[in-house]
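Novice: Sharing a sequence plus its predicted fold:
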Amino acid sequence: MSVSTHVLDAVTGTPAADLTVRLADVDGVEIGTGSTDRDGRIGAITPSPLPPGRYRLSFDTGAWFADRGRDTFHPEVIVTFDHQGGHSHVPLLLSPFAYSTYRGS
């Protein structure tokens, strides 16, 4: 039904608060947008049930690092995933020069 995310700054070991995230379908049509809270989370980036399909989460990492006076190699992180229905949680572990993601619960 929904998509959530959690972003952690792997260098500082703290949540990545105030990071803009956009959800779009594979054609680039934006479905939802939000900013991570002080715990680095967005509980539901979709206001209504999301049908199964392929989607993309775009994390505006360039602006987030710039706001903190830090350089980054990845100005944007895009995670494409298959939503099976129900709830999809897509965590992001972030550092200035690398990132990792996985299917969360």
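Specialist: It's in.

Novice: contacts, neighbours, all on C-alpha from now
Specialist: Noted.

Novice: now the strands for the chain?
Specialist: Using DSSP state E, the strands of the chain run over 2-9, 14-15, 20-25, 30-35, 41-42, 53-59, 77-83, 87-95, 98-101.

Novice: Between the ones you listed, which one is closest to Arg70.
Specialist: Arg70 lies closest to strand 87-95 among the strands of the chain, at 10.2 Å (CA to CA).

Novice: Give me the angle between that closest one and strand 2-9.
Specialist: Angle between the axes of strand 87-95 and strand 2-9 is 20 degrees (criterion: axes from the mean of the first three to the mean of the last three CA atoms, to 10 degrees).

Novice: Quick check: which helices or strands does strand 87-95 pack against?
Specialist: With contacts taken as 3 or more CA pairs under 8 Å, 6 or more residues apart in numbering; DSSP states H and E, strand 87-95 sits against strand 2-9, strand 98-101.

Novice: want to compare, so here's the second one:
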Amino acid sequence: MGKLTTHVLDTSHGRPGAGIKVELFALDGDARRALKTTTTNDDGRCDAPLLEGAALVPGEYELVFHAGAYFAAAGVNVPEPRFVDRVVLRFGIADANAHYHVPLLVSPWAYSTYRGS
């Protein structure tokens, strides 16, 4: 059974990104349809897969991580507007039976991602 998961690592502090709002959208061209909103737990992960089973279908998706609000709540002094605020990751799912893990490594100044396992 396929599933979509994520987690966030705060690379500026060397710890999990806990309490980060994450939004998931399905894309159809330029149209976005909201699927789920959740918050990362103390380990920087979501408590359940974002999608799994029949809900995971091939297509294009978008994850929005509210990293700027996380760093502001952590007391990080960053200028306004924030250099990294909402991190938007667009990606495709080709195989609905596979595990797609989309981690985010983030600081107030940079971010990266990859397809994890």
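Specialist: It's in. Owing to the predicted nature of the structure, the values given are computational and were not obtained by experimental measurement.

Novice: nearest to Phe65 of the first structure, of the strands of the first structure?
Specialist: Distance to Phe65 of the first structure, taken as CA to CA, is lowest for strand 87-95 among the strands of the first structure, at 9.3 Å.

Novice: Compute the inter-axis angle for the closest one and strand 53-59.
Specialist: Taking the same axes, to 10 degrees, one finds that strand 87-95 of the first structure is oriented at 30 degrees with respect to strand 53-59.

Novice: Which part of the second structure matches strand 87-95 of the first structure?
Specialist: Mapping strand 87-95 of the first structure onto the second structure (TM-score structural alignment) gives residues 99-107.

Novice: on that earlier part again, turn the strands of the first structure into TSV, columns for mean neighbour count and distance to Asp67 of the first structure.
Specialist: Conversion of those to TSV gives the following (neighbours: other CA atoms under 10 Å; distance: least, CA to CA, whole Å):
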stretch	mean neighbour count	distance to Asp67 of the first structure
strand 2-9	20	14
strand 14-15	16	15
strand 20-25	19	12
strand 30-35	17	14
strand 41-42	22	18
strand 53-59	19	14
strand 77-83	16	16
strand 87-95	19	14
strand 98-101	13	18
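
Novice: Columns distance to Ala66 of the first structure on top of those, output as CSV?
Specialist: Below are those laid out as CSV (distance: least, CA to CA, whole Å):
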stretch, distance to Ala66 of the first structure
strand 2-9, 14
strand 14-15, 16
strand 20-25, 13
strand 30-35, 16
strand 41-42, 20
strand 53-59, 14
strand 77-83, 15
strand 87-95, 13
strand 98-101, 16
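
Novice: nearest to Asp71 of the first structure, of those strands?
Specialist: Nearest to Asp71 of the first structure among the strands of the first structure is strand 87-95; the distance by CA to CA comes to 10.1 Å.

Novice: ok so, going back, and the helices and strands packed on strand 87-95 of the first structure as JSON lines, adding distance to Val29 of the first structure?
Specialist: Output for these, formatted as JSON lines (distance: least, CA to CA, whole Å):
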{"stretch": "strand 2-9", "distance to Val29 of the first structure": "16"}
{"stretch": "strand 98-101", "distance to Val29 of the first structure": "22"}
